[in-house]
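[1] Got a sequence here, can you model it:
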Amino acid sequence: MKKNPATQRQHPLEIAVLIVNTHGRPIDMESFSPALLVFNLLLYLLTYVAATDSLTAQDPYLRDGFSLVSSNGNFELGFFSPGLSRDRYLGISFKNRRGPTSVWVANRNTPINDSSGVLVINITTGNLTLYSHDSTTIVWTARLLRKISNGVLQLLDIGNLVLRNRKDENPLNYSWQSFDYPTDTLLPGMKLGWDLKNNINRRLDAWKNPNDPSPGNLSWRMELHEYPESVMWKGSQEYFRHGPWNGMRISSNPLVRSFLYLNFVSDENEVYYQYSVPTLFPEISAMVVINQSNYLLMMYVWSATERQWKIYNLLPRDICDYYALCGPYGYCDIREAPPCKCLEGFKPRSADSWTAGEFSDGCERNKLMNCGDEVGFAQLYELKYPDTKRTWVDKSMDLEECKQKCLSNCSCMAYANTDISGSGSGCALWTGDLIDLKLIPHAGQDLYVKMLASELVKRGEAQKIDRLKPKVKISLAVVVASLGFAILFIGLYIFKKRSNVKDGHEKIEAQDLELPLFDLSLINSATNNFSIDNKLGEGGFGPVYKGTLTNGQDIAVKRLSRCSGQGMNEFKNEVILIAKLQHRNLVKLLGCCIQGEEKMLVYEYMPNKSLDFFIFDRTQRQLLDWSQRYHIICGIARGLMYLHQDSRLRIIHRDLKASNILLDMNMNPKISDFGLAKTCGGDQTEGRTIKVVGTYGYMAPEYAFDGRFSIKSDAFSYGILLLEIISGKRSRSFCHLNDQNVIAYAWRLWKEGNPEELIDDAIRETCIISEVLRCINISLLCVQQNPNDRPTMSLVVMMLGCEIPLSQPKLPGFFIKNEAISRKISSSKDKSSSTNELTITLPDPRRR
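    Down below sits the predicted model:
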């Protein structure tokens, strides 16, 4: 039984009377029999101890200060105040676990402003009601499916709060259950979807913020189309669509091994998804939380060894998950740059928009198709099924019957099996435009798109290219011939490779870069012939210019300096890496220009310059309040998490700093400068180099001294950047008393118990102190001396987005500047720029 500290100031008899007073009314102490009081108090305590997980007709009250605990001790029902709020809410939470523990809130829209809350079971009707102010104000009431007598309210071991008739022979015959009314969390066994019989829509709605559990504008719910699917909504706009169930998995899911079971049910009574943890893993807990702070659906798994929640999965995963990114008849391929392509037989509806990187207008047919034209179907592979709003479904049809049905309907644009298991079965027809297509290599489904017969003839063998899978029998003669061609090709390649080496550097062939190519004359015109007035800055790569294309789009052009030997290698490195990256917090590469000796990269232009332009300038820092700084902090963390965990290649940036964080017109942060980045394959998370490159003041000690780089060395640089954003002080040139750098200063203040002194004066009066202190804690965790102690960026994202308890940081990796170190470390030119400035280090080989 959990006591409320507020009651400790009351007279013991008053406390006892408060407990046994079943009417919630004041009792005259003089007229109350002490013997009766003691008897009732003992009876109450015996009843409570015997059933700490339940309320019954004999004990129908739960007051603020007391709680119910599930028999396995995992869940607790009681009153709480979230975050910094003083309001009181009745909710279910994980007991004795650090992290995002609240899983359900009863009165999320109607808080109680004091500790007068009491939950009551009506003995006669079985109604479940939450009162405040001495049982005079109804705050919340349960919607019962049926009236019951002799009711019992029980908190089950799975976290479900249920109300049932104690004498009912069916223990699952609930009159009401919290699992039917989720808030922001989906637990194993809960259902996301519809109870059609009782008209209950089980959906998730994010908390408005960590201090307010009322619904925000981010929700996740099941859409009851002919072909049902779950959709995340951002207000009234579709944000992310999971795709329909295909008989084996959700249409958008990649083929990944998971310890969780996913179940889908669709019948006349219910339509829902449900996940569960196999009985083989009783020690594993999981939950799915929809988060308003970062607009993500986050799956957590409890780590028993680390005693904390770990992020298992995030949705949306990448830019291709955003709803209808490529418009009608366009599909998204995260491996390509730009990611949007038109289906074969289609072209961009607005060529200018696509050139400018705006794809929402989508695609249109090369030739208009009318009813009565001779048509056929192009079989496309590995796709997430289109939006199912306008679908017709018949689960009894086979694929050939489905094809004929589509042929007979002029409005039908595509068809597919509803169940891909075995040889496939069922029929789904799409009428109207095909929207929100995504390529899912090795895991997507076959989709048959209606096309003019003349277009199909043109396609011919092209159907066998790229994402279209041919089934070809290869004869021995073909194998021999292929080997001969392969040997010839390798010989030519080696010859070409050798001939392409000039002055110690390889030439770059434009066709090898897999990027849109800009003509040199277009770049000359856009930059006014590289006018000095258009110059934005200069790094080791070369100068950077602002340009304006003929369609009015502003661009930033990095021009490789002809005298830059190191720049050539970094040019190639940046092209190879960033051409394959697509994330809202990474700078966007639009294309390149390679003509003669000219080699240039064309990026989106960032009108708000770089982060260092704001935080290190006395005037400009006033324009960057705490909410904007926190937004930038979270965005950088998400971008790094993508590089380390979610991109096709694991990428370690190695030069993360304020001047490499660019800000778009909405002050969204974009990580730039991938010239020094390194890739790791598979599960590799670290590497070693004899060339230590980067920027002094941001490098982790193990990288600076031993050349060991890893995702944890990037985390170290992020911690430094976090301290700079909070303090407004530059790490490299910092000096305060005996503190030689910003880490030492922050660590001293932390140990002295005065971390708030680190806060920039420009935000000190208006910031949320608890939020800033949390960020300081995270930054010190990131800069710990031992790389193994530092958090991963996925954990940093979780710590920023959720009110989980944080551990105390250990000794940080102090960076002492001296001549010996300076000779070993190649510091880059750290210049502010208003564009995608590439800051390059000229490395000296390390002698061991």
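[2] make it CA atoms for all contacts and neighbour counts henceforth
    OK.
[3] number of nearby residues for residue 277?
    18 (other C-alpha atoms under 10 Å).
[4] If you count neighbours, what's buried in stretch 112-128?
    Using 16 or more other C-alpha atoms under 10 Å as the test for burial, stretch 112-128 gives 112, 115-123, 126-128.
[5] what about the spatially closest residue to residue 661 that is not a sequence neighbour, how many neighbours?
    Using C-alpha to C-alpha, 6 or more residues apart in numbering and skipping residues adjacent in sequence, the residue nearest residue 661 is residue 671, 4.9 Å away. Look at residue 671: counted by other C-alpha under 10 Å, it has 27 neighbours.
[6] run this one through as well so I can compare:
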Amino acid sequence: MTIFLAILVIISMSKLSYGADDTITQSDSLSDGSTLISKDETFELGFFNPGSSPYRYLGIWYKNIPVQTVVWVANRDNPIKHSNSSKLIINKQGNLVLLSSNQSLLWSTNTTKKSSTPVVQLLNNGNLVIRDESDGESFLWQSFDYPTNTLLPEMKIGWDKKTGINRLQTAWKNWEDPSLGDFTSSMSLSNNPEVVVLKGSSEFYRTGPMIGTTSSGVYGMQDNPIFKSEVVSNEDEAYFLFTLKNKSVISIVVLNQTLMLLQRLVWIPASRKWSNYLNLPHDTCDGYNICGPYGKCVIDASPICQCLDGFKPKSPQQWSTMNWADGCVHTGNWSCGIKSRDGFLKVSGVKLPDTTNTWVDVNMTLNDCKLKCLQNCSCTAYSSFTSNEDSGGCTIWFNDLKDLRDSDSQRNLYVRIDASNIGDKHDYTKMAILVVSIIAFAFIVILLTLYIYKKKIKNKENKNEGEHYNLDLPCFDLATIFEATDNFSNVNKLGEGGFGPVYKGKLQDGQEIAVKRLSRSSGQGLNEFTNEVILCSKLQHRNLVKIVGYCVESDEKMLIYEYMSNTSLDSFIFDPIQSKVLDWPMRLNILYGIARGLLYLHQDSRLRIVHRDLKASNILLDQYMNPKISDFGLAKMCGDDQIKGKTSRIVGTYGYMAPEYATDGLFSIKSDVFSFGVLLLELISGKKNRTLAFNQNDHNLIAQAWRLWKEGVLYSLIDDSLTDTCIQNEALRCIQIGLLCLQHHPDDRPNMTSVVLMLSNNNILPLPHEPGYLYKNIRDEGEVSSEIQTSSSINNVTISQLDSR
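    Modelled structure (predicted):
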């Protein structure tokens, strides 16, 4: 019996020594040299020395990251100095305590919550908790309530108003001393919650008011496919947290006192190091109250500090020496009350001021908000509580407006100014303005009448033009598109192509759309627009972007497509962070989808189509990451028996154009096959064909792939972000298919039927011949005919040029 008990004790001790468990009970202890490991083996709890420090600390770090990254420290202000025989236990009161070798207390959880069977557990998210053995959901204490310098996903920064706990992020003094620094980050308790970073007791940086997942001023807070930020403020708590949408990504937010920065770091497995994704403060204007009260910091201006309209420097002499601390003052005097003649200056694109002394009513209309501000002589400004001014909500400021800067914010600030700045005019001046206004109005009426008359004629012509093409598509009126895109607001702008900008919109039935608007400032693109309308109306395939309709009215010509929530392929594969979203199965699916879409264009559709501008930015991704080929403005229709053609006007994008097309204007379905080969290499390597620096023998990605093929080390072309998910044999086979598509002579290249078959089976592949563009760049080619007008781009933006002949 004694031997049996001894074996049980040894087994119990060995569990912690080898990190095979994630829990400690009252009968267990954790000694120096032993660790506690979360179930999924992401985090580890144990004793460590920071850097070269001789002191020992109890902390939590990432288990599988070779660079020890400590995310939480227990005894940060009371290190173990003289012995390695300290241990961690659960005492009789149910507290987790750290004892020195002489049993003196080094650290304790000090919770008053009790349990008859308490256990300590290290969770998969890095949270160390005390809970009842029979209750896995309710925590008696948790490390997430006591952050150190690191914010983990799901960890809250802010206040628990019921318990009074302030979850405060506090920097280490330096990388070898985790004791409390004087650099802290917390959530304000104002009516408008915001994250504030303090240096000692002084404000150092603040995000600006934050509601839901947005902030009025913080750079890099926007949602993306990697992580999502969230702010909650209610009667029980006010906090900020972030979560990871892509669970394969490791990201933390660290308060760094040495660099005086709040940093978002992302772990890059390929390089085995942390990558700096975001620094706050982001620039000089991010510093707290750089320009003083009523001063606005504009990072691209010179000088960067400017007084708001209706204000002047408090100390012109100091202002002229770039000492802006005193800020600005009013140029006149306020009047008070409901009959006040004071007005408000609308300031857009600004981070809202410090919210320390504000008043909020989430139900008040913006007009009532204005009236309430006018009635209070202490009111200096007001704003909508959210970015949508029609949804209600009011914020009023009562003190000087501090810490204003330029921003991408969608919220407007209405700053109180006196009547003299609004425009107190004499009666004579008013009469003169009235007379001029009447004359101008009459002139405008005449012009408007002529405009409406011409517009009716033009619309009739446009309608007839649409009927001439026999399009089986709805024709939207201009008013509908204006409403859907919020008058083509810059907020809805998705990007700009060779023929004009593209906007996101929403129709009255809730359908989200993308509107491609032909640029009116250029004579280019009309033929391409017509071409795209005709083609898209007749093409239907799961891997082609779907056209919803078109608009031809006045001078406007627009195509309306289904909206693709994940934008284009190039925004993923060429971004070091976004590329991690696309694992190997996903990239392979995208490759298949593009190949099937091209096969449909070349062979299976009612028309025989050569796309002529296949590239990463023209591959759109839907919400499920399915690829859709887009932008048919340059596409050419061929007859059933026509497989090639020649043009004197070359359009497209350098780096993707086949050599025979770029030099001689010869195009065919094999031109698209060449472009597909380039796209395939970019998708697998994560590199652009033309914009990366290769060695002296490699002018581009094609040349690099060919050299690696001949050297037998083709695997080194594979994107580092695919290390964990890539099936190497599949990737190498795909690269070989890409080289077959890139062969210099069009007749050597496979057609898309063969490409689809090669991608879907394991049959032996033929050996590729030498690809095009191997030895020099296309812009250096001397064989380009002087009779051919080339019009293309090396920066992935398609350019079209109308032939003058």
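[7] now what about the TM-score between them?
    The TM-score (TM-score structural alignment, normalised by the length of structure 2) is 0.51; 439 aligned residues with a C-alpha RMSD of 3.3 Å.
[8] coming back round to it: residue 494 of structure 1 versus the residue nearest to residue 661 of structure 1, what's the distance?
    Residue 671 of structure 1 is 36 Å from residue 494 of structure 1, where distance means C-alpha to C-alpha, to the nearest Å.
[9] again, but for residue 300 of structure 1
    Taking C-alpha to C-alpha, one finds residue 300 of structure 1 at 50 Å from residue 494 of structure 1.
[10] Just want to know which of these two has more residues nearby.
    residue 300 (21 against 11).
[11] which SS class is the counterpart of that one in structure 2?
    In structure 2, the residue matched to residue 300 of structure 1 (TM-score structural alignment) is residue 265. What DSSP: H, G, I helix; E, B strand; the rest coil gives for residue 265 of structure 2 is strand.
[12] The one 5 residues further on now?
    Put simply, residue 270 of structure 2 is coil when judged by three-state DSSP.
[13] what residues are up against the residue lying closest to the match of residue 300 of structure 1 once chain neighbours are set aside?
    The shortest distance from residue 265 of structure 2 to any non-neighbouring residue, by C-alpha to C-alpha, 6+ apart, is to residue 276 (4.8 Å). Residue 276 of structure 2 is in contact with 263, 264, 265, 266, counting by C-alpha atoms under 8 Å, 6 or more residues apart in numbering.
[14] try it again with 10 Å
    Taking C-alpha atoms under 10 Å, 6 or more residues apart in numbering, we find residue 276 of structure 2 in contact with 251, 263, 264, 265, 266, 267.
[15] and stretch 41-49 of structure 1, how far from structure 2 on average?
    On superposition with structure 2, the mean distance recorded for stretch 41-49 of structure 1 (mean C-alpha distance after the TM-score superposition for structure 1) is 5.1 Å.
[16] buried residues in that stretch?
    In stretch 41-49 of structure 1, the ones that count as buried by 16+ other C-alpha under 10 Å are 41, 44, 47, 48.
[17] can you map out the helices along the stretch 451-600 of structure 2?
    Secondary structure of the stretch 451-600 of structure 2 by DSSP state H, counting those that start in this stretch: the helices cover 478-484, 526-538, 570-573, 584-599.
[18] sorry, back to before: what lines up with the residue nearest to residue 265 of structure 2 in structure 1?
    Residue 276 of structure 2 maps onto residue 311 in structure 1, by TM-score structural alignment.
[19] ok but its match is inside a strand, no?
    Yes. Residue 311 of structure 1: assigned to a strand according to three-state DSSP.
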